[in-house]
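[1] model the structure of this input:
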Amino acid sequence: MSALLHCLSHTPLVGLVDPAAEVLAEIDQSIADARSQIQQFDPELVILFAPDHYNGFFYDVMPSFCMGMAADAIGDFGSAAGEILVPGDLAETCATSVLNEGVDTAVSYRMQVDHGFAQPLELLLGGLDRYPTIPVFINCVAKPMPSFKRARMLGEAIGKFAKGLDQRVLFIGSGGLSHQPPVPELSTANPLMKDRLLGSGRHLNAGERNARTQRVVDAARKFVDDQDSLHPLNPKWDNEFLDIMVSQDLAALDALANDDLSVIAGKSTHEVKTWVSAFAALSAYGPYEITSRYYRPIPEWIAGFGALSAHSAR
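    Reported below is the predicted structural model:
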């Protein structure tokens, strides 16, 4: 059977700090085109690669990779909340197959996810429960993080499993491109924040969660006026990354060290590893064809914002 892919940047700042109306219209059109393509493809299974932002995964146990046997979205920043439609038995079989391929992945039967997972499901599919979805977490923020090579190998193993199914499979990568919003770090956190990063952040009260949202909103507004207030966006690197995805030479990123990427494009740019995994999964079907490409640096969203669509060659 055939496979379809769509990789899309996510942002929690939609509706809170937005770019000009013509930019929003441009992005909306790109998403609408992708949604139409997905509807025509009519996937029987979705495999979603996404990160977390200390809402579901914490330093009490921080896996490099984790596959959800069941998952709920918390609804942060106004994103969709509720249960994701996960085919538990199939997800377990997929995890077993990945482990047998030599890629270590954790599993969760109570995965908690945030806007990084919920936003693409809502924007591209119309909701959290429209299609059976296997959620795949990639640690893209908490040191030590997996390398590009391991992310590629994870995707290849999942793609090999998916190819063996008699199903139409949609791969989604959610994250990136260059950006560094104000995400706390364990090494510099105060005692309260350190406790949150160690696990108590799973159960924030409404006041603390609202304060967290406001900190990001304030940082975005300041970044619009002063783009040295945070790590600057790097459109040049972003487009070079997109070129690599288009070229199908995914291994070209294997030698890029995590610390170097943080310096080049920002500490949250590691979210592009979700794209690498998604494209590696698609590559298991053989050569692929790019059907659409979009990119724009958007300071209001503290993000190099991009999208790529591709399908397995027919």
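[2] alpha carbons only for contacts and neighbour counts from here, please
    Noted.
[3] can you pull out the strands in this structure?
    Under the criterion DSSP state E, strands of the chain are mapped to 3-8, 45-50, 65-68, 71-74, 81-84, 106-108, 111-113, 133-138, 169-174, 288-298, 303-312.
[4] format those strands as TSV; extra columns: mean neighbour count and distance to residue 219.
    Below are those laid out as TSV (neighbours: other CA atoms under 10 Å; distance: least, CA to CA, whole Å):
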stretch	mean neighbour count	distance to residue 219
strand 3-8	28	22
strand 45-50	26	23
strand 65-68	23	29
strand 71-74	22	23
strand 81-84	19	25
strand 106-108	16	33
strand 111-113	23	23
strand 133-138	27	25
strand 169-174	28	22
strand 288-298	17	14
strand 303-312	24	12
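[5] adding distance to residue 261, write those out as TSV.
    TSV is the format used below for the strands of the chain (distance: least, CA to CA, whole Å):
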stretch	distance to residue 261
strand 3-8	19
strand 45-50	18
strand 65-68	19
strand 71-74	29
strand 81-84	32
strand 106-108	25
strand 111-113	25
strand 133-138	16
strand 169-174	18
strand 288-298	18
strand 303-312	14
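[6] residue 272 is nearest to which of these?
    Nearest to residue 272 among the strands of the chain is strand 169-174 (7.9 Å), distances taken as CA to CA.
[7] what is that closest one packed up against?
    Packing partners of strand 169-174 (3 or more CA pairs under 8 Å, 6 or more residues apart in numbering; DSSP states H and E): strand 3-8, strand 45-50, helix 115-120, helix 272-283.
[8] this one as well, want them side by side:
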Amino acid sequence: MNAYLHCLSHSPLVGYVDPTPEILAEVEDTIAAARQRIAAFDPELVILFAPDHYNGFFYDIMPPFCIGMAATAIGDFNSAAGELPVPAELAEACARAVIESGVDTAVSYCMQVDHGFAQPLEFLLGGLDKCPVIPVFINGVATPMPNFKRARLLGEAIGRFARGLDKRVLIIGSGGLSHQPPVPQLAGAEAHMRDRLLGSGRQLPENERQLRQQRVISAARAFVEDQNSLHPLNPVWDNQFMDILSEGRLSELDGLSNEELSQLAGKSTHEVKTWMAAFAALSAFGPYQAEGRYYRELPEWITGFGSLSAASQK
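    Take a look at the predicted model:
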């Protein structure tokens, strides 16, 4: 069958530190237009590539990739909470196909996900439970991380699996673009934070979660005032990246190292590997045409905010 794709930046700061009403309306109109295109496509299955922010995946075991057989959203930053409607047998078949193709992935029967998964389902489909979804985690914050080539190969393997289904498949990539919010690092972390990063943060006490969220909100407000308080956004790189995906030149990023990407656009920019995997999955269906492109620097959300659709041509 055919496939449709949408890649979208996410931010936990939506509703907490927003841009001007005019810009917010522009973003909302962009998302509404994407939602209409998706509704017209009428997907029967969603494959969702997204990262995590030390809410579901920790250094007790940190896989580069993980396919969920079941998943629950925790509802951080007021995002939607609850179970995702994962078709377990189909997700299991997907994982087998990916591994048999030569791409190693972990699997989880109790995946815990955060706003990175929940926001695109809310914004693009209207909720977590609107369509069966196979959630695919790509590590975008915890070193060592997969590079662009591995993300591309993962996406191609999942795309070949999806192409063999008799379904209309919506492929979503969630995250990015350039940004570096105050995400903790294991190296140099004090004892309490180290313990959290090693896995105790999976069930974070509510008061501590609120303090964590407030740190991000405060950092965003400071970033609006001084965009050197965090790693600056890089709209040039962001738009070049969107060009590469739109034009199908995916392998051009195979040689870009993780260190180079962090220096260019910030340590959390690695989330864009979800976009790479999504476009690689779409490419398995054959030629595609990009549409609905949008980009704006949004320091209020500490991100270069992008939105991009594409449709397979077969």
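[9] TM-score of the superposed pair?
    After superposition, the two chains reach a TM-score (TM-score structural alignment, normalised by the length of structure 1) of 1.00; 314 aligned residues with a CA RMSD of 0.4 Å.
[10] thinking again about what came up before, nearest approach to residue 212 of structure 1 belongs to which of the strands of structure 1?
    Going by CA to CA, the one of those nearest residue 212 of structure 1 is strand 71-74, 14.4 Å.
[11] and the helices in structure 2?
    21-41, 88-100, 115-125, 148-163, 191-197, 206-225, 235-246, 258-265, 273-283 (DSSP state H).
[12] trace residue 38 of structure 2 over to structure 1, please.
    Using TM-score structural alignment, the partner of residue 38 of structure 2 in structure 1 is residue 38.
[13] my error: substitute residue 190 of structure 2 in the last question.
    Using TM-score structural alignment, the equivalent of residue 190 of structure 2 in structure 1 is residue 190.
[14] tell me how many other residues crowd the closest residue in space to residue 97 of structure 2 that isn't next to it in sequence.
    Sequence neighbours aside, residue 161 is the residue nearest to residue 97 of structure 2 in space, at 6.5 Å (criterion: CA to CA, 6 or more residues apart in numbering). Using other CA atoms under 10 Å, residue 161 of structure 2 has 19 neighbouring residues.
[15] do the same with residue 231 of structure 2
    21.
[16] again with residue 150 of structure 2
    If we define neighbours as other CA under 10 Å, then residue 150 of structure 2 has 19 of them.
[17] so how far is residue 71 of structure 2 from it?
    Using CA to CA, to the nearest Å, residue 150 of structure 2 is found at 23 Å from residue 71 of structure 2.
[18] and the helices and strands packed on strand 169-174 of structure 1: which comes nearest residue 299 of structure 1?
    strand 3-8 (16.8 Å).
[19] what's the spacing between the closest one and its chain's center?
    Distance of strand 3-8 of structure 1 from the chain centroid (CA atoms, centre = their mean, to the nearest Å) equals 12 Å.
[20] which secondary structure elements does it sit against?
    So strand 3-8 of structure 1, by 3+ CA pairs under 8 Å, 6+ apart, packs with helix 21-41, strand 169-174, helix 272-283, strand 303-312.
[21] save these as TSV, and put in distance to residue 13 of structure 1 too.
    Shown next, in TSV, are the helices and strands packed on strand 3-8 of structure 1 (distance: least, CA to CA, whole Å):
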stretch	distance to residue 13 of structure 1
helix 21-41	12
strand 169-174	15
helix 272-283	19
strand 303-312	10
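[22] so who does residue 188 of structure 1 touch?
    Residue 188 of structure 1 makes contact with no residue under the criterion CA atoms under 8 Å, 6 or more residues apart in numbering.
[23] can you check residue 244 of structure 2 too?
    With CA under 8 Å, 6+ apart as the criterion, the residues that contact residue 244 of structure 2 are 250, 252.
[24] could you do residue 300 of structure 1 as well?
    Here residue 300 of structure 1 is in contact with 13, 17, 18, 19, 220, 221, 223, 224 (CA under 8 Å, 6+ apart).
[25] gap between it and residue 228 of structure 1?
    14 Å.
[26] look up how far residue 270 of structure 1 lies from the counterpart of residue 153 of structure 2 in structure 1.
    By TM-score structural alignment, residue 153 of structure 2 lines up with residue 153 in structure 1. Note on residue 153 of structure 1: its distance to residue 270 of structure 1, by CA to CA, is 16 Å.
[27] have a look at the two and say which one is more surrounded.
    Neighbours per residue (other CA under 10 Å) separate residue 153 of structure 1 from residue 270, with residue 270 holding more: 29 against 21.
[28] if you skip the residues just before and after it, what's nearest to that one?
    residue 140 (5.0 Å).
[29] hmm, that neighbour is touching residue 49, no?
    No: between residue 140 of structure 1 and residue 49 there is no contact under CA atoms under 8 Å: 11.1 Å.
[30] between the contacts of residue 300 of structure 1, which is nearest residue 60 of structure 1?
    For the contacts of residue 300 of structure 1, the closest approach to residue 60 of structure 1 (CA to CA) belongs to residue 13, at 27.8 Å.
[31] list the residues that contact the nearest residue in space to the closest one that is not next to it in sequence.
    Excluding the flanking residues, the one nearest residue 13 of structure 1 by CA to CA, 6+ apart is residue 301, at 5.6 Å. By CA under 8 Å, 6+ apart, the contact set of residue 301 of structure 1 is 11, 12, 13, 14, 17, 18, 19, 220.
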